[in-house]
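Enquirer: Sharing a sequence plus its predicted fold:
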Amino acid sequence: MEFVEELRWRGMLQDIMPGTEEQLNKGVTAGYIGFDPTGDSLHVGHLTQIMTLIHFQRAGHKPVALVGGATGMIGDPSFKSAERNLLDEETLRYNVSCLEGQLRKFLNFEEGSSVRNGAVMVNNYDWFKDFKFLDFIRDVGKLITVNYMMAKDSVKKRIEGENGLSFTEFSYQLIQGYDFYYLWKHKGCMVQMGGSDQWGNIVTGAEFIRRQDGGAAYGLTTQLIKKTDGTKFGKTESGAVWLDAKKTSPYKYYQFWLNASDEDAKNWIKIFTLKTKEEIDQIIEEHDATPHLRIVQKALAQDITIRTHSEEAYQTAIKTSDFLFGGGSLDFLVDLSDAEVLDVFDGVPQFVIKKGDLHSGINILDLLAVHSGVFNSKGEARKMIQGGGVAINKQKVNNIDQQFTGTDLINGKYLIAQKGKKNYFLIIAQ
């Protein structure tokens, strides 16, 4: 399927310049998307652009991923209410290296005679680091008028807003425009792509190419992804959902997609997976027949978790979900590091006890009501144990005289207390 048509049926396409489809139909075309390294990880908000590059490459074209070491120093003002904090060069270099590693997980960067469309990674700091300010404003600034730049909606909103717009951010449009020109001239990039908020910058770049060299360049944008309930896509109560497993664990990442509403999941499975239209139609049909099984959400979560992390990470996420919300075993915890165990129980009440106290054994009532705060009193603990509502390490406690020692610790460190069916508590022996 042709690239633009692929974006259309998936509900991704927003704007497209005249002539773009004709250019792509001529043969292998290089096109780029920029990612500013404002942090050391991409998040799910970047996935739309990553998927755009993946579809671009799968359609036979050559994707260029630009990591903006230079533009990251400025900050894109597009539809933002305030100026970003400017990062130092050392932080930006570190962020760039992290983003490059993440992008390589999604795109094929192989080069050679048999691979005509291997992805390319570039950093605009490479061509800006020696660009003198006077040369820039003379050679680049003269080509685009202030009137042209101020006509962009993203700029007008900032100028009319409370915080205004600094010259630093105002210059971003010229810098990104020069990026397009540089890649057009030196890498043969005919197309720039991005989110809908980048339309003004993309048009400026194409205009720069026309005015500077009389050349033709093209562009398209993808739709802004929204949630049907009006909340921002990619945000949770705890913040952004990151692609870095250290920032957002594979389990939480999996849960983010699994918890999508039916309507969101039906839209997102088109955007964030590589499944065909026929496969997606079948999944949605099966889902609608048995919506309580959440078939669309599970298919979406499985696909994107494996591609972002790994099959192993997906399996751990499944086992974690089964453990916390079903009758799953806790055996999988043995293979996890301390950090991963703590992540599984993030948000679960945690108590620390002295490992030495376990040498001679701790009575269950003391464990739950004295050494920890699972229960407010021994009486409360006794009553619930006698009612069959207490388990330690998934084993129901029936005897109020039961003792626990160091041999009961998972990974030599943890006891998992359960009060009722879904109330978990992590007891950490130190």
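Expert: Received, thanks.
Enquirer: Every contact and neighbour count from this point should use C-alpha atoms.
Expert: OK.
Enquirer: Tell me which stretches of the stretch 201-350 of the chain form helices.
Expert: 250-258, 262-272, 277-289, 295-308, 311-325, 338-344 (DSSP state H, counting those that start in this stretch).
Enquirer: Any idea which of those gets closest to residue 33?
Expert: Set against residue 33 and scored by C-alpha to C-alpha, the helices of the stretch 201-350 of the chain come closest in helix 262-272, at 16.8 Å.
Enquirer: Would you mind getting the angle between that closest one and helix 277-289?
Expert: Angle of helix 262-272 versus helix 277-289, following axes from the mean of the first three to the mean of the last three C-alpha atoms, to 10 degrees, is 160 degrees.
Enquirer: Just the buried positions in helix 262-272, please.
Expert: 262, 264, 265, 266, 267, 268, 269, 270, 271, 272 (16 or more other C-alpha atoms under 10 Å).
Enquirer: In a markdown table: the residues you listed, plus distance to residue 282.
Expert: Compiled in a markdown table, the buried residues of helix 262-272 are given as follows (distance: C-alpha to C-alpha, whole Å):
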| residue | distance to residue 282 |
| --- | --- |
| 262 | 15 |
| 264 | 17 |
| 265 | 14 |
| 266 | 11 |
| 267 | 14 |
| 268 | 15 |
| 269 | 12 |
| 270 | 12 |
| 271 | 16 |
| 272 | 17 |
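Enquirer: Relative to residue 92, which of the residues you listed is nearest.
Expert: When the buried residues of helix 262-272 are compared against residue 92 (criterion: C-alpha to C-alpha), the nearest one is residue 272, at 27.8 Å.
Enquirer: That closest one is in contact with residue 305, isn't it?
Expert: No: between residue 272 and residue 305 there is no contact under C-alpha atoms under 8 Å: 10.5 Å.
Enquirer: try this one side by side with the last:
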Amino acid sequence: MDATPDYITDFTAFLQASPSSYHAAAEVARRLDAAGFTRLSESDNWIDAAERCYVVRDGAVIAWSQPANAGPTTPFRILGAHTDSPGFKLKPKPTIGAHGWLQAGVEVYGGPLQNSWLDRELELAGRLVTRDGVEHLVRTGPFLRIPQLAVHLDREVNNGLTLDKQRHLTPVFGVGDAAEADLLAHLASLAGLRAADVAGYDILTADTNPPATFGLGQELFAGGRLDNLTSVYAGLRALILTSEHTTGPISVLAAFDHEELDSQSRSGASGPLLDDILTRIGAGLGASVSERLQAYAESWCLSADAGHAVHPNYPERHDPANAPILGGGPLLKINANQRYATDAHGAALWARTCAQANVEYQEFVSNNTVPCGSTIGPLTATRLGIRVVDVGVPLLSMHSARELCHVNDPQALSAATAAFFVPEA
């Protein structure tokens, strides 16, 4: 399957509009508005809600499209993804410094590949909340850098780099006296506010180098936050494409926040968000508790998160018989210990879905000596009892400030998601 330039071009624009989970949620909302979806507030009554709607909770978005013939037992087809990525988050008292340098106090967010963040022009992006509770998105553009120590001052650095999270990962943003500088005031001014107006903030770092295609035939694609905006964008595009369907299941895009922190939040997959929304959709269709559980029994969730392609320089870290490659199609992720939620029925569903979409796919399983991470898949299966299949786009350099995929694989995931939302009878 060849990737159309339109897909990569538009995905690039989506990435550049989404330096934080809050910006990603806002960009998803903007695109849903343009496609005719209706934004709902969780504090409103949804009984007379439209058939194509969405809700934003902090850095998460749940959007859905229900066919005209939907009823109390109509099942759901859910694409689950996440909007956050590893990096660094601004601490309270953000302006620090020493030895004539101005620095930003940051805390490690999730599990970034720390050395990849060195010597890059970074920006700060996220939300400011004023004392009246109003949220303001803000981003600085190129603003920060975590400078590495020169090799002349550490002759052994190429034999092994060790970074102290507190001392060595503090970015610089200028020179001067930290007592006379005010980073929060700068952020507030970008939002047209005063520092005194800001009562709280969630501000994170992002790489400012733009996404790019490169290599032989321009078939490689690199950018920040591919984990997991590849899945968010694929699901969004598929939902909009199939939103006019008149029969079949209710299609849902569930883009959670805080997956990189094990999803333990009100907007994460371990929280009540998805169950709350599905319950309210069912109530709008007149579903009793029993009918809602009937719908769940026939429902499916694709847990779409990035996975590992075989690394040519470290092949021993991969299973020798299951070594997916970039450009080979999206992954079906399998783990005997349920770190991924795929089972035999899920594998069969994914095979049917990819055949319907005319998409090739690859299986991924970890080397027995290299335990894999996990996803929102097992969490969703545990919370709701809905069957889950773990899938995703293969990457190199996962959790780097700048990750790598093949230009064809994100579009293939989106095509398979569209088929999953509207399965053939």
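Expert: On my side now, so go ahead. What you see is a predicted model, and the numbers here were worked out from it, not measured in a lab.
Enquirer: Any idea what the TM-score comes out to?
Expert: Superposed pair, TM-score by TM-score structural alignment, normalised by the length of the second structure: 0.24. Supporting alignment: 177 aligned residues with a C-alpha RMSD of 7.5 Å.
Enquirer: picking that back up, now, among the buried residues of helix 262-272 of the first structure, which is nearest to residue 365 of the first structure?
Expert: residue 262 (44.2 Å).
Enquirer: and residue 33 of the first structure, what element?
Expert: strand 30-35 (DSSP states H and E).
Enquirer: helices or strands up against that strand?
Expert: helix 47-58, strand 62-67, strand 189-195 (3 or more C-alpha pairs under 8 Å, 6 or more residues apart in numbering; DSSP states H and E).
Enquirer: Could you point out which of those sits nearest residue 362 of the first structure?
Expert: helix 47-58 (49.8 Å).
Enquirer: Give me the helices and strands touching that closest one, please.
Expert: helix 3-9, strand 30-35, strand 62-67, helix 262-272.
Enquirer: what's the distance between residue 345 of the second structure and residue 418 of the second structure?
Expert: 19 Å (C-alpha to C-alpha, to the nearest Å).
Enquirer: Compare neighbour counts for those two and give me the winner.
Expert: Remark: of residue 345 of the second structure and residue 418, residue 418 carries more neighbours, 27 against 12, as counted by other C-alpha atoms under 10 Å.
Enquirer: Wait, residue 107 of the second structure touches residue 91, no?
Expert: Yes: using C-alpha under 8 Å, residue 107 of the second structure is in contact with residue 91, at 6.2 Å.
Enquirer: and residue 346 of the second structure, what helix or strand is that in?
Expert: Residue 346 of the second structure belongs to helix 344-357, assigned by DSSP H and E.
Enquirer: downstream neighbour of that helix in the secondary structure list?
Expert: Scanning onward from helix 344-357 of the second structure (DSSP H and E), the first element met is strand 362-364.
Enquirer: those helices in the second structure, which residues are they?
Expert: 5-16, 21-34, 183-190, 226-242, 273-284, 289-297, 344-357, 376-384, 408-421 (DSSP state H).
Enquirer: Tabulate those helices (a markdown table), appending distance to residue 54 of the second structure.
Expert: Compiled in a markdown table, those are given as follows (distance: least, C-alpha to C-alpha, whole Å):
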| stretch | distance to residue 54 of the second structure |
| --- | --- |
| helix 5-16 | 18 |
| helix 21-34 | 8 |
| helix 183-190 | 28 |
| helix 226-242 | 11 |
| helix 273-284 | 9 |
| helix 289-297 | 20 |
| helix 344-357 | 25 |
| helix 376-384 | 19 |
| helix 408-421 | 16 |
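Enquirer: Take the helices and strands packed on strand 30-35 of the first structure and write them to CSV, including mean neighbour count and distance to residue 350 of the first structure.
Expert: Listed next are these as CSV, based on neighbours: other C-alpha atoms under 10 Å; distance: least, C-alpha to C-alpha, whole Å:
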stretch, mean neighbour count, distance to residue 350 of the first structure
helix 47-58, 21, 34
strand 62-67, 25, 40
strand 189-195, 24, 42
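Enquirer: closest one to residue 89 of the first structure among those?
Expert: Of those, nearest to residue 89 of the first structure by C-alpha to C-alpha is strand 62-67, at 13.9 Å.
Enquirer: and the helix or strand just after that closest one, what other elements does it pack with?
Expert: Helices and strands here follow DSSP H and E; after strand 62-67 of the first structure, the next one along the chain is helix 89-103. Packing partners of helix 89-103 of the first structure (3+ C-alpha pairs under 8 Å, 6+ apart): strand 62-67.
Enquirer: For the strand it packs on, which helices and strands make contact with it?
Expert: By 3+ C-alpha pairs under 8 Å, 6+ apart, strand 62-67 of the first structure packs against strand 30-35, helix 47-58, helix 89-103, strand 120-123.
Enquirer: These: which one's closest to residue 386 of the first structure?
Expert: Of all these, helix 47-58 sits nearest to residue 386 of the first structure, with 50.8 Å by C-alpha to C-alpha.
Enquirer: Using CSV, lay out the helices and strands packed on helix 47-58 of the first structure together with distance to residue 312 of the first structure.
Expert: Compiled in CSV, these are given as follows (distance: least, C-alpha to C-alpha, whole Å):
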stretch, distance to residue 312 of the first structure
helix 3-9, 30
strand 30-35, 28
strand 62-67, 27
helix 262-272, 20
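Enquirer: related to what we said a few turns ago, by contact count, what packs against the helix holding residue 346 of the second structure?
Expert: By 3+ C-alpha pairs under 8 Å, 6+ apart, helix 344-357 of the second structure packs against strand 387-392, helix 408-421.
Enquirer: Also compute the angle for that helix relative to helix 408-421, please.
Expert: Using the same axes, to 10 degrees: helix 344-357 of the second structure against helix 408-421 is 110 degrees.
Enquirer: and helix 344-357 of the second structure with strand 387-392, angle?
Expert: Orientation check (the same axes, to 10 degrees): helix 344-357 of the second structure against strand 387-392 gives 60 degrees.
Enquirer: Give the buried residues for helix 344-357 of the second structure.
Expert: Result for helix 344-357 of the second structure [16+ other C-alpha under 10 Å]: buried residues 346, 347, 349, 350, 351, 352, 353, 354, 356, 357.
Enquirer: got it, and stretch 304-324 of the first structure?
Expert: 304-306, 308-309, 313-321, 323-324.
Enquirer: For residue 97 of the first structure, find the nearest of the helices of the stretch 201-350 of the first structure.
Expert: Nearest of the helices of the stretch 201-350 of the first structure to residue 97 of the first structure, taken as C-alpha to C-alpha: helix 295-308 at 17.2 Å.
Enquirer: and the closest one, what does it pack onto?
Expert: helix 250-258, helix 262-272, helix 277-289, helix 311-325.
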